[in-house]
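Engineer: Sequence below, structure please.
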Amino acid sequence: MTSAPPARNRAAVLGSPIAHSLSPVLHRAAYAELGLADWTYDRFEVDEAALPGFLDGLDARWAGLSLTMPLKRAVIGLLDEVSDTAAAVEAVNTVVFTDDGRRLGDNTDIPGIAAALRERGVERVEAAAVLGAGATASSALAALAGLCSGPVTAYVRSADRAAQMRQWGERLGVAVRTADWARAADAFAAPLVIATTPAGATDALAASVPARPGTLFDVLYDPWPTALAAAWGERGGAVVGGLDLLVHQAVLQVERMTGRAPAPLAAMRAAGERALARA
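Structural biologist: Model prediction:
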């Protein structure tokens, strides 16, 4: 008589650095709310070199992984299947393991960005601007494909990054224009600005926020508010923060890894807010 396979009840977030990640707080809050007392969610410091060995060492108890930098692109070649959208933007932030041992990659940042904007009443814009050109910027372009009817201008620091953003736009059906980072303050004329840059990168732009700005989506959550987000709010503009994105993309991860839906958005957001307040 063969024994039943072990229950899939393990998940984690991988990246480097990873100590700052709020993902364990959000996922554990979801498990508690859903009554999944036997589920665990941890964090592991894993860089690109260590990723193949880490994946190969996982046993049948693992349900899924969340991935942050610098692993979102590095993982693609290690997967059995990648969703079309994740492949188009070359960024996977979610891996789900199937019962037959396959590794499936997807990107929940893309619907997470769209959901966070919808929550704040932004469902359609005529134009948008993106600050930055990394993995989150490509996800932002994919989200804008469904809500921006006009051009998207990406403000970047190099010709290579500019070419990459235009290439992603072509794949996604988004009309992408590029401009040098030195002109980044011009972005603020757009009705929607998505800042995807690391901490501190937009601080110098705070003084350039206009008197009546549109909506700013700043993907950072620590430190919060950023200088740009604070200035934006002071001038009466709508601000969507990184915690909004983190929660919405984590909701989708929880649903896909556990098979339970809907995931408890409010409980997850409250847990994240408490953790940031303590920090």
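Engineer: all contacts plus neighbour counts: C-alpha atoms, from now on.
Structural biologist: OK.
Engineer: Select the longest helix from this structure.
Structural biologist: Longest helix in the chain, counting residues (DSSP state H): helix 242-258.
Engineer: which other helices and strands contact that one?
Structural biologist: Applying 3 or more Cα pairs under 8 Å, 6 or more residues apart in numbering; DSSP states H and E, we find helix 242-258 packed against helix 23-34, strand 62-67, strand 94-97, helix 109-119, helix 265-278.
Engineer: can you give me the strands for the stretch 151-279 of the chain?
Structural biologist: Per DSSP state E, counting those that start in this stretch, the stretch 151-279 of the chain carries strands over the ranges 152-156, 176-180, 192-195, 215-218, 238-240.
Engineer: Now show me the structure for the sequence below, then we'll compare the two:
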Amino acid sequence: MTETPLRLGLVGLGQIARVQHLPAIAANPDFRLVAIATRGQTDVPEGVALHSSMGEMIAAGGIDAVVLCTPPQMRYALVRDALLAGLHVFMEKPPTQTVAETQDLARIAAGTGRTLLASWHSMFSAAVAPARDILARRGMQAMRIDWQEDVHKFHPGVDWFWQPGGMGVFDPGVNALSIAVACAPEPLFVRAARFRVRPGEQTPVAADLAFATPSRETGFDAHFDWDHQGLERWTIRWTLDDGGVLDLSRGGGALALDGKTLLDEPDTEYPRLYAHFRDLVRSGRSDVEIRPLMLAADAFSLARRD
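Structural biologist: Presented below is the predicted three-dimensional model:
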């Protein structure tokens, strides 16, 4: 017997929604996009209702779940209202502007019996599972993250990143942090951070972090740069306990061990995420991972600012 497709309402029609969410929804027969809530008039797919707010969309009825692609500063109230209205919720990363807000939403979801997904899409990249398995077997004595891209290329004209709660370079940087915590065989702690903040802005455009683990105090660091010129660099290099080198590149699309390619695959993160959301809804579970957001929050707490 075929399950009835889950009827989705999408809130926020920015670049990430258009580039990733709309194609992933359209390609999955377990979902049907029935409504979009966004500011102003815009083109929407044929047969999809357009609303000016999520409240208006919920009042119109006919949806089972909402997908939140709004800035994180406004996310908490929207997710709370959707859960209390009896809807399942898929949150684009970062889930909210604070750890406490995400934790409270997990509490509300449990109380209402609805599914809540904090969608760290990079955790669903092809390299994560094999990297985690290798690190579990062979240990980790060092780690270097380099996450560098040009914000103007991927988010032209967007300024909420530079306001309190916008996270600045950690908006893309949490992708690396999500991979790091998913793969590391033991917890990661931020030990030091240095931010570069441009005049008139409140969040960093670049950052350098030092990490520790319960067994090692040094050897783990990261460089994030959202003002990078040239080809994007989304890499993590782990030095294994036996001296081997594990290289993740293309944001998790490729993985090599001691220079030998283990995998090199196209981007399938969002299709995998939506399959995961479907499985969570069908089994009555939630997935509210907070460790990437906690590491970013710890960096803000410890940072020296230039």
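Engineer: After superposition, what is the TM-score?
Structural biologist: Here the TM-score for the pair of chains, by TM-score structural alignment, normalised by the length of structure 1, is 0.47; 205 aligned residues with a Cα RMSD of 5.7 Å.
Engineer: re the thing from before, now the strands of the stretch 151-279 of structure 1 in JSON lines, with mean neighbour count?
Structural biologist: JSON lines is the format used below for these (neighbours: other Cα atoms under 10 Å):
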{"stretch": "strand 152-156", "mean neighbour count": "26"}
{"stretch": "strand 176-180", "mean neighbour count": "18"}
{"stretch": "strand 192-195", "mean neighbour count": "26"}
{"stretch": "strand 215-218", "mean neighbour count": "24"}
{"stretch": "strand 238-240", "mean neighbour count": "20"}
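Engineer: just to revisit the earlier point, now render the helices and strands packed on helix 242-258 of structure 1 as JSON lines, adding distance to His248 of structure 1.
Structural biologist: Below are these laid out as JSON lines (distance: least, Cα to Cα, whole Å):
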{"stretch": "helix 23-34", "distance to His248 of structure 1": "10"}
{"stretch": "strand 62-67", "distance to His248 of structure 1": "13"}
{"stretch": "strand 94-97", "distance to His248 of structure 1": "13"}
{"stretch": "helix 109-119", "distance to His248 of structure 1": "5"}
{"stretch": "helix 265-278", "distance to His248 of structure 1": "7"}
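Engineer: Gln253 of structure 1 is nearest to which of those?
Structural biologist: Nearest of these to Gln253 of structure 1, taken as Cα to Cα: strand 94-97 at 6.8 Å.
Engineer: Tell me the helix or strand right after that closest one.
Structural biologist: Downstream of strand 94-97 of structure 1, the next assigned helix or strand under DSSP states H and E is strand 103-106.
Engineer: list the helices and strands that next one packs on?
Structural biologist: strand 81-82, helix 84-89, strand 94-97.
Engineer: at 10 Å what do you get?
Structural biologist: On a contact count with 3 or more Cα pairs under 10 Å, 6 or more residues apart in numbering; DSSP states H and E, strand 103-106 of structure 1 meets strand 62-67, strand 81-82, helix 84-89, strand 94-97.
Engineer: about what we covered before: include mean neighbour count and distance to Leu246 of structure 1 when you put the helices and strands packed on helix 242-258 of structure 1 into a markdown table, please.
Structural biologist: What follows is those, written out as a markdown table (neighbours: other Cα atoms under 10 Å; distance: least, Cα to Cα, whole Å):
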| stretch | mean neighbour count | distance to Leu246 of structure 1 |
| --- | --- | --- |
| helix 23-34 | 20 | 8 |
| strand 62-67 | 24 | 11 |
| strand 94-97 | 24 | 13 |
| helix 109-119 | 21 | 8 |
| helix 265-278 | 16 | 9 |
